[in-house]
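J.: Quick check, what structure comes out for this input:
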Amino acid sequence: MKKKHYLVLIGLIIIAILLKIRPNNKVHSLPKTNDVIGFSLINIVDGRGLEKWTISDKDDIEKFLQILEHSKKTNKESVSDFPNKNNFILVSFGMSDGGYIRNSIYEEDKSLYFEQAYVGIYELSYKDISSFLKSSVKEEDKETISKDLEDILKNNF
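T.: Here you go, the predicted structure:
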């Protein structure tokens, strides 16, 4: 009887270990489409915001969130608020409760990444992002800005 209990216990431990090491490809903390009132893409170069696009169409918000949702989790860790890059895109989701969720997109080694601060880094599809940008982000919606990243973050920009 004791042997049977040990076998069951060992089996449960093995299952727990397998579940723990199983890769999780989901983006863990994306907001729900209905909770987002809009989002901004801000081109950050050397710590300054230079260009800003604001998207508030619900269909476009849903498309963008689906692209992020289908990204692949990498083994890289997010250890800061923003990537240690000279150039990146700040993605700022305006939430219906008045807050903001800020993430970033950057390029490295000919790959495109979406980084959720302290959560994870996910690889994006160039094809999906390019398609979204062509269909949803219009040149006439671009706003030329010149603001330090700290000012953008302080002023709910």
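J.: all contacts plus neighbour counts: C-alpha atoms, from now on.
T.: Fine.
J.: How about the contacts made by A117?
T.: 78-82, 103 (Cα atoms under 8 Å, 6 or more residues apart in numbering).
J.: ok, of these, which come out buried?
T.: Among these, those classed as buried by 16 or more other Cα atoms under 10 Å are 78, 82, 103.
J.: quick one more, to check against the first:
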Amino acid sequence: MKKYLGLALVLIAILSLTACGGSNKKISLPKAEEVKEIEIMKNTSEESLKIEDQEEISGIIEEIRENTNDTGKESVNDQPTNIKDYIIVKFHYKNAKASPSIAYLYKDKNSRYVEQPYSGIWKLREETFDEISGKLIK
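T.: As a prediction, the model looks like this:
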């Protein structure tokens, strides 16, 4: 009986350690040198802003990459669900075969997020969200 109890305790310890270990998955963004243009638009508008300056492209990609934290939530749709307004960020590659990859930026319950379809959802720093969304107002 003690043998089974000991085995059960070991199994419970292993399961609790693996269940609590957060993945902290990093967002997967293209390398700046692979991108010829970033297109930013609101889902409610047909107008878009196209950024072709390589330095600005690099800055946007780095800003998103450095200011996201994994939420542990999965993205299971082509676009955010239950979100009325969001910003679409398209990364158009120099190699047209891989073009474009898409990320969605949005606010939900006083937090900002980046969602990559079928890849994941990351929390985004408010200043980064405001900087990118502010480009559409200019």
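J.: Looking at the contacts of A117 of the first structure, spot the one nearest P31 of the first structure.
T.: Among the contacts of A117 of the first structure, N103 lies closest to P31 of the first structure (Cα to Cα), at 11.6 Å.
J.: residues in contact with the closest one?
T.: 82, 90-92, 114-117.
J.: Buried residues, the helix or strand hosting it. List them.
T.: Using DSSP states H and E, N103 of the first structure sits in strand 100-108. Using 16+ other Cα under 10 Å as the test for burial, strand 100-108 of the first structure gives 100-106.
J.: Using TSV, lay out those together with distance to E123 of the first structure.
T.: Formatted as TSV, these follow (distance: Cα to Cα, whole Å):
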residue	distance to E123 of the first structure
Y100	23
I101	19
R102	17
N103	14
S104	12
I105	10
Y106	10
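J.: Let me see the ranges of the strands in the first structure.
T.: Read by DSSP state E, the first structure holds these strands, from start to end of the chain: 36-45, 48-55, 72-73, 87-95, 100-108, 111-116, 120-124, 143-148.
J.: Looking at the second structure, which helix is longest?
T.: Assignment by DSSP state H gives helix 2-20 as the longest helix of the second structure.
J.: which of the buried residues of strand 100-108 of the first structure lies closest to I17 of the first structure?
T.: N103 (30.8 Å).
J.: Tell me the residue in the second structure aligned with that closest one.
T.: In the second structure, the residue matched to N103 of the first structure (TM-score structural alignment) is A103.
J.: so how far is N43 of the second structure from its match?
T.: 12 Å (Cα to Cα, to the nearest Å).
J.: what touches both of the two?
T.: Common neighbours of A103 of the second structure and N43, using Cα under 8 Å, 6+ apart, are I88.
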